[in-house]
Each structure stands twice: as structure tokens, then as C-alpha cells.
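Engineer: Sequence first, then the predicted structure, then my questions.
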Amino acid sequence: MPNRIAHRPDPSKHDVRRWRRYLANERAEEATYRELAKKRQGEEREILLELAESEKRHQQHWIDKLGPLAEKTVSPDFNTRVLGFFAKSFGSVFALALVQNFEARSPYAEDPDATDQMAADERVHEEVVRSLATRSRARMSGTFRAAVFGANDGLVSNLALVLGVGATGVSSGVVLATGIAGLLAGALSMAAGEYVSVSSQRELLNASTPRPDTRDQLPALDVNENELALVYRARGMQEAEAKDKAAATLRAVHRQTGAVHLGPHGRTATNHEELGTPLGAAASSFMFFAVGALIPVLPWIFGLQGLLAVAIAAVVVGIALLLTGGVVGVLSGAPPWKRALRQLLIGYGAAAVTYVLGLAFGGVVG
């Protein structure tokens, strides 16, 4: 692959500053990968250490270009420092999601002083980190989904509830009682709904999973009247392919060469880790809904009333919605600010509608 770099015997001050920043970023990224590796085991740890080693090659490129000028060090950019903080403090999917975004925004593809190999490395690093982050997302997705949805629903629904009731002109005590009732009712409803939802999904998946003891009956099948082919056909294979697969399976069974796979893609069991457990999802949903629903009620708990209480509730809930939206954005690999703004607009939209309806209803009653 041809090198994109043109020879520059006398780099400008701008070039030197940029190369030093690249070198600092590469060193910080190596440290980030090593921090993440400390918190993992087995294959994931080895992969992260390999990524750290590859960052050393990039460092050497900038050291060679800088020559003696490489002795002066600079700080990494802000995003890289934030990445290192998350890796040291959490070492979780949050850090991996941030690394994924960082690798995706690598400037090497457009920088004439970087090599094609370095640009390709960064693109591959993005895919490697995406795969690692996907594993972590799968391990936490069930409970995390319940937590995020619970917190967001608590924020939006209870803000809309207390604003709608407050707009009718009732006393602060009634608004507070309504908010607490909405908190308890909503948290219990969310918990029950999550428990039933996750339980039902797991039951459906279990019903679709091949029975493991079926393989014990395979040696007794008639080789010439191979009904095992019907299993593969029922699971989506064409007739000819199913017959070939069944014949190969029976030959393996009669030779006692190992495990038999009945699934269409060589799987005999369904992995349910992405769903989480029913109790875990229910508990997470209850707790986070309750916390989210408590926030809009805080002004009335502290004795505020009228428009002041409404304004403070809206501001505090807005901040919380921005945070929950940003977290979802980070974990999904999307720009956090877009998800944060979406959460804010949806929450404020729902609250505005109920507040206007409350004003209208209060005027009619009055």
C-alpha cells in the first residue's frame, strides 16, 4: 500500500504541535487499553493488550517524525483524558463505548502525515472495540434497559402528572399527594410489567430451544429412513441441504465423534443473558422509576408552591433527562448530545401538554 506522507525536512510549528498532540493521544490510548485490560480476564484481556501494543507502533511513527522535538511532551486532548478517566474509574461498557466513538473519529484518514496503515489500524480498532462493547452491552442490556426506561418513565410521567394537577389550581398538599401516589403506582406497575415481559420472553425462547436429551436418541434412528432431516427442514433448511446435514450428523453419531448440534446454525441452546432475569428487571425498573418519579415532586416536598415549584421541577427534571439521554447515547455508540436532546424534548412535550390540559380543566371547573 503506498505511503501518503510527503517528505518534510523542516516541519512548521503547526505540524510539530499536531504531531506532539497525536503522540500524547496515542500514549494515553495505550494506557486506556491497559487500564481496561486490568479489569477483564481471558480473551477480552488479551485483545485489549494487543490493542495497546498496536498503539505503540503509532507512537513510534510520530516519534520518528518529531526526532529530538519528541522530547517535549504535551497533554492529550480533552476527549482522550475523559476516556482515561472512565477507564480508570469504571472500566465498563461506558469506557468501551467511548473508545469506540473515539476510534471512529480518528483524523488519520485525512491527515497527510499519517500512513495508510495507521488509518486502517484505527478503523479495525473501532470494529474490535465495537465487538467488545457489544459483549458488555449484552451482559447488561436486560437490567439496564429496565433501569433506563424506568427512570425516564418516572421523570416524564410524574412531571406531567404533578404539572397537570397543579395547573388546575389545587393546593400544594394535593399536588404532593398526587405525586407520591403516582410514584408508587407507577413503580409497582413498571416492576410488574417488566417481570411479566422478561418471564414471557424467556419462556418463549425456552419453548423454541431444542431439548438436549434428544441427541441421546439419535443412534437409534434408521439410517435409511432419516427423520432427522425433518428437524433441519423445520428449522429453515432446504430439503437437499437438510438431508446432507442429517446424514453427516448420523455418521458422526455412529462413529461417536462428539457432540451433535440440532440447531440450524449449530446451536443447541439459547443464550438469555441479553434479557436479564425477571426479578432483576423488575427490581431495577421499580427502583429507577421511583427515583425518577421522586425528582419532579421534590419542590413540593420542600414546601414550595405555585409557579416557583413548577419552574424548579421542570429545570431539575430537564437536567435528569439530559443525563439519562446522554448515557443511552454513550452506550449505544451514538452522539450523546443527540440522545440527550431527544429525551429532553419528549419529556418537556408530554409535560407541556398535560399542563395546558390542566389549565383548561381548572378554568372549566372554576
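Structural biologist: Now that the structure is in, tell me what you want to look at. This one's a predicted model, so the numbers in the text were calculated from it and none came from an experiment.

Engineer: Could you use CA atoms for every contact and neighbour count after this?
Structural biologist: Noted.

Engineer: what about stretch 294-312, how long is it end to end?
Structural biologist: End-to-end distance for stretch 294-312: 13 Å, by Cα to Cα, to the nearest Å.

Engineer: roughly how far out does that stretch sit from the chain middle?
Structural biologist: 33 Å (Cα atoms, centre = their mean, to the nearest Å).

Engineer: which residues sit against it?
Structural biologist: Stretch 294-312 is contacted by residues 154-155, 158-159, 162-163, 166, 172-173, 175-176, 179-180, 183, 313-314, 316-317 when judged by Cα atoms under 8 Å, 6 or more residues apart in numbering.

Engineer: Quick check: buried residues in stretch 252-271?
Structural biologist: Val253, Val260, Leu262, Gly263, Pro264, Thr268, Ala269 (16 or more other Cα atoms under 10 Å).

Engineer: Just to be sure, which of these are found in helices?
Structural biologist: Val253 (DSSP state H).

Engineer: so which two of the buried residues of stretch 252-271 are the farthest from each other?
Structural biologist: Distance extremes for the buried residues of stretch 252-271: the farthest pair is Val253 and Ala269 at 19.2 Å, using Cα to Cα.

Engineer: on that earlier part again, which of the buried residues of stretch 252-271 lies at the shortest distance from Ala138?
Structural biologist: The closest of those, once distances to Ala138 are taken by Cα to Cα, is Ala269, at 16.5 Å.

Engineer: Okay, the closest one and Leu279: tell me how far apart.
Structural biologist: Applying Cα to Cα to Ala269 and Leu279 gives a distance of 22 Å.

Engineer: another structure for you, compare them:
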Amino acid sequence: MPSTPHPVQLHHAATNPTSAQIRRWRRYLAEEISEAQVYTALAKLSTGHEAEILQSVADAEKRHQNHWRALLGEHAHPEPRPSASAKLLELLAKNFGTVFVLALAQRAEGRSPYREDPDATEAMAADEAIHEEIIRALSTSGREKLSGNFRAAVFGANDGLVSNVALIMGIGASGASNSMVLLSGIAGLLAGALSMAAGEFVSVRSQRELLDASRPTQVTLSVAKDLDIDQNELVLIYKARGMSEEAAQHRAMERFGHLDCDCDPSLSFKEVVEGEEHEEEHGALGSDIGASASSFAFFASGALVPILPYIFGASGTFAMVLSLALVGIALMITGGVVGLFSGASPMKRGLRQLAIGYGAALATYLLGLLFGATVG
């Protein structure tokens, strides 16, 4: 049902609005205009029912615009301009994929103030709550497709950042020379990146081999003609693969040629029913070589950050502080990106990553001081 303002509320607000109300309503109007444009842009990038859903959400935002225009009256002109962040979201919606933009849109819908604002109708507040769930649902498939590679990228880069800054802090605190700190950092980068690459290669290769071991063979085609139809052990194969007794019997009769086969006779049951699923699983896993190379690159890129000050000639306490600052920025970025894609607070996720990284660095720094004093 379209969202419409209550007549009494509309008359009262429109006849004597305060300056604070006018500013707030214009801000709401600007946000609704921007959100409608974002969803319209996303609808044009999408197809099928997803495009229809996004356009319907855009239409709902236009109804909300009409509510604020009615309240504002002459104060709705000139039309308010969207904020810089709203313009950026619009630009992303028009030029990039939907996963990232939907994640941002979901967070924006979740921050709607309409539930507490007396000038917004209950229907509008309900719309915004529903919109968040709609966007969450539309984001699901994209997040699932992204999750594997995204996890590897974030984990690899974050592991490189934390492990190498912790190593550098420990070595630096022990009183080692700058050249030794740099050498240790480079060794940590290479050792960690190679270890990550080898682990990812073994992991993906092993998982593919496990899936291959479960994939059906063509044995039903090669031996069906020699089986005893009265014993019909072929039925047991299909039952073992999850078919009911009736379906298994029917399938076996098709193999014996007593019933017409409603599928490609060159394929076994598992290949017909689940062949596409196996291909999707293999595709989702990706190439073991590709996964290995990606893990190497992501870890190395993260591990490079802490040693940049030493590479460019910085030394002593200044180099350590600069290294920590660079790592802190990188950790906030990786944490913020995780927050954005998960629909959570980027700041909270960034601070969480920062606390973990700095906690590890502090622990090794204290150990370095302890061992340095002991050796000294």
C-alpha cells in the first residue's frame, strides 16, 4: 500500500513548520531522491525478477519523496542536493557491480530514522525496514559467490600485515640493526607468502580430489547388459544415491531398456541430476594454481607494508612508529571493507582489525625488549 501522510499531521506541519523541521525534511527528501536513483540504476544493471524488485523499491522511495514534498510545500524548492556520500553511491551504482553497492544500500536502509521521527508515517518506517530485508536478500547470492575469494583476499592481506609487523616490532625492540630488521621482514614476507601459497594449493587440490572421488562413473552403462534383471542390483546403486525405491526401480528399468528413458541415455543418474552441481562446486573452488598465486600475492602485499619505511631508509624508533602507522591504516581499510560487504559498521570492523594487529605487535615488541635485555 502506498505510503501517505496522515491528513491532520500534514496540515499542521505544512502550515507552520519550524526551521529545524524544514532542514530535516529537506535532508530526508534529498536522501529519498538519491536512494530512488541508486535503485533505478541497479535495476538497469540487473535482469529478470531482480530488476523488477529493485525498480519496485525505487518506486517506494519516490512515494516517500512525495510525502516530504507535501510537508515542505514551497520549501521543497529548489530541490535539495544529495550529500557527497549519496552521490558517490549513485556513481558506484551506475558504473560497478551490484554486490558492493547493495551492501552499502543495506546499511543505509538500516539507519533509517523514520521509526523515531513523528513527521514520518508508520507505513514509511515499515517500508524502510522491509527495504533493508529486501536488499539483504538480493545481496545473498552475490555475497555467496564472493565469499570464497573475498575470504582468501582479506585473510591473506591481513595475515601478511599482522605477522610481519609483529615480526618487525619484535626484532626492532631487541636492538637489532636496521639492516637486520629489513632482512627479517623480507624473510618473513617470502616465508609467509610461500607457506600461504602452498597451503592454498594443497587445500584446493585436496578438496577437488574429494569431490572427484564422490562423482558417479559410467559403470551402469558398461555392465547393465550383463546384470541379472531378477536380482537387479542396479536398483541398489540408485537407492545409494538417494533415490526412492520406486524411482530407483524405474531408473533401473530404463537402463535395461524396458522403459523409455526421459534423459540422455549416455549419462548415469548422478550425472543427470547432480552433474551441474558438481561443475558448480568445482567452479566455486577455482583453480588450485590460481588460488595459490592469489594467496601468495595477497599475503605479500600485506607483508610489504610494515617494511616500507625500512626499504626507503628510515631507521630506529621513527621507522617502527611509521611502520605501525602504515599497518594501522591498512588494517582499518581491510576491516572497513569487511564491514561494508557484511552490512555492518565499517568503523567497528576496522577498529577490531586494528586491535588484533596492534595487540600482536605489542606482544612481540615486549618479547623483543625482554630478550634484548637478556642478551645484553
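Structural biologist: Arrived safely, thanks for sending. Since the structure is predicted, the reported quantities are computational estimates derived from the model, not experimental observations.

Engineer: What about the counterpart of Ala300 of structure 2 in structure 1, how many residues nearby?
Structural biologist: Aligned by TM-score structural alignment, Ala300 of structure 2 pairs with Ala290 of structure 1. Ala290 of structure 1 is flanked by 26 other residues according to other Cα atoms under 10 Å.

Engineer: Secondary structure element holding Ala290 of structure 1?
Structural biologist: Following DSSP states H and E, the helix or strand that holds Ala290 of structure 1 is helix 278-294.

Engineer: What does Leu167 of structure 2 correspond to in structure 1?
Structural biologist: Aligned partner of Leu167 of structure 2 by TM-score structural alignment: Leu161.

Engineer: and what of Lys348 of structure 2?
Structural biologist: Per TM-score structural alignment, Lys348 of structure 2 is aligned with Lys338.

Engineer: OK, contacts around its match?
Structural biologist: Taking Cα under 8 Å, 6+ apart as the test, what Lys338 of structure 1 contacts is Gly326, Gly329.

Engineer: Ser106 of structure 1 versus that one, what's the distance?
Structural biologist: 20 Å.

Engineer: Mind reading off the mean deviation between the top helix by length along structure 2 and structure 1?
Structural biologist: When structure 2 is parsed with DSSP H, its longest helix is helix 122-173. The superposed helix 122-173 of structure 2 is, by mean Cα distance after the TM-score superposition for structure 1, a mean 1.8 Å from where its aligned residues fall in structure 1.

Engineer: what's the following helix or strand after that helix?
Structural biologist: helix 178-214.

Engineer: okay, the angle between that next one and helix 122-173?
Structural biologist: For helix 178-214 of structure 2 against helix 122-173, the angle by axes from the mean of the first three to the mean of the last three Cα atoms, to 10 degrees is 130 degrees.

Engineer: Pull out the buried positions in helix 178-214 of structure 2.
Structural biologist: Quick answer for helix 178-214 of structure 2 (16+ other Cα under 10 Å): 178, 181-186, 188-190, 192-198, 200-205, 208.

Engineer: go on, stretch 92-105 of structure 1?
Structural biologist: Those would be 92-104, for stretch 92-105 of structure 1 by 16+ other Cα under 10 Å.

Engineer: So what touches it?
Structural biologist: With Cα under 8 Å, 6+ apart, stretch 92-105 of structure 1 has contacts from 36, 79-80, 83, 86-87, 122-123, 125-127, 129-130, 132-133, 136-137, 330-334.

Engineer: How about the contacts made by the spatially closest residue to Val162 of structure 2 that is not a sequence neighbour?
Structural biologist: Leaving aside its sequence neighbours, Val162 of structure 2 sits nearest to Gly357 (Cα to Cα, 6 or more residues apart in numbering; 5.0 Å). Residues in contact with Gly357 of structure 2 (Cα under 8 Å, 6+ apart) are Leu161, Val162, Ala166, Gly328, Leu331.
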